[in-house]
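Chemist: A predicted structure for the sequence below; I have some questions about it.
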Amino acid sequence: MKDRLDVLETKMMSAEDQLDELNRSAWRQQQELDLLREQVRHLAQQLKTIQPGAANRPEDEIPPHW
């Protein structure tokens, strides 16, 4: 009976460790997602401020023969 209890305790400790690691991974992913959302918002705002027909950089323009 003691051996079975030891095996169960070991499995439970392992499961707790895995759950903690999954929680840390989910937290890191949420932080990265929040950062990416903020960057997308910033880029969207920049796109709104671009005036159509405004002077582009020469390297961005398509040559006339295209």
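Modeler: Sure thing, it's come through. The structure presented is a predicted model; accordingly, all values stated were derived computationally and were not measured.

Chemist: please make it C-alpha for all contacts and neighbour counts, starting now.
Modeler: Fine.

Chemist: residue boundaries of the strands in this structure?
Modeler: For the chain, applying DSSP state E gives no strands.

Chemist: in it, which spans are helices?
Modeler: Counting by DSSP state H, one finds helices in the chain at the ranges 2-49.

Chemist: how near is residue 27 to residue 21?
Modeler: Taking Cα to Cα, to the nearest Å as the measure, residue 27 falls 10 Å from residue 21.

Chemist: please compare the first structure with the one that follows:
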Amino acid sequence: MTDTPNTSARLDELEMRVVHQDQTIEDLNAAITAQWKLIERLERRIAQLGERVADSERSTGDAAPVDRPPPHY
């Protein structure tokens, strides 16, 4: 293959694209990793809140009902 100026320029352009694509992949990977950690933390928090609600429902089931007007008042 002969090394013409056009071929060299095309090769340089392709190499630059690869570098930019590698950086984009690294950036996306970092974003996905951060989102995954957030999702795991939120799932743990939802589980904790679910347990608190269940505990609250069990404890209020034994208490006397509160006299409140119906919601349409």
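Modeler: Nice, I can see it. These numbers come from a predicted model, not from an experiment.

Chemist: re the thing from before, give me the common contacts of residue 27 and residue 21 of structure 1.
Modeler: Counting by Cα atoms under 8 Å, 6 or more residues apart in numbering, residue 27 of structure 1 and residue 21 have no common neighbour.

Chemist: what range does stretch 20-40 of structure 2 cover in structure 1?
Modeler: Mapping stretch 20-40 of structure 2 onto structure 1 (TM-score structural alignment) gives residues 14-34.

Chemist: after superposition, how close is that stretch to structure 2?
Modeler: Taken against structure 2, stretch 14-34 of structure 1 registers an average deviation of 0.4 Å after superposition, with mean Cα distance after the TM-score superposition for structure 1.

Chemist: can you tell me the centre-most residue of structure 2?
Modeler: Centroid-nearest residue in structure 2: residue 35, 2.9 Å away (criterion: Cα atoms, centre = their mean).

Chemist: please list all residues in contact with that residue.
Modeler: Neighbours of residue 35 of structure 2 in contact, by Cα under 8 Å, 6+ apart: none.

Chemist: from residue 27 of structure 2, how far out is it?
Modeler: Distance of residue 35 of structure 2 to residue 27 of structure 2, computed by Cα to Cα: 12 Å.

Chemist: go on, residue 38 of structure 2?
Modeler: Going from residue 38 of structure 2 to residue 27 of structure 2 by Cα to Cα gives 17 Å.

Chemist: also residue 44 of structure 2?
Modeler: Look at residue 44 of structure 2 and residue 27 of structure 2: by Cα to Cα, they are 26 Å apart.

Chemist: residue 15 of structure 2 too?
Modeler: Applying Cα to Cα to residue 15 of structure 2 and residue 27 of structure 2 gives a distance of 19 Å.
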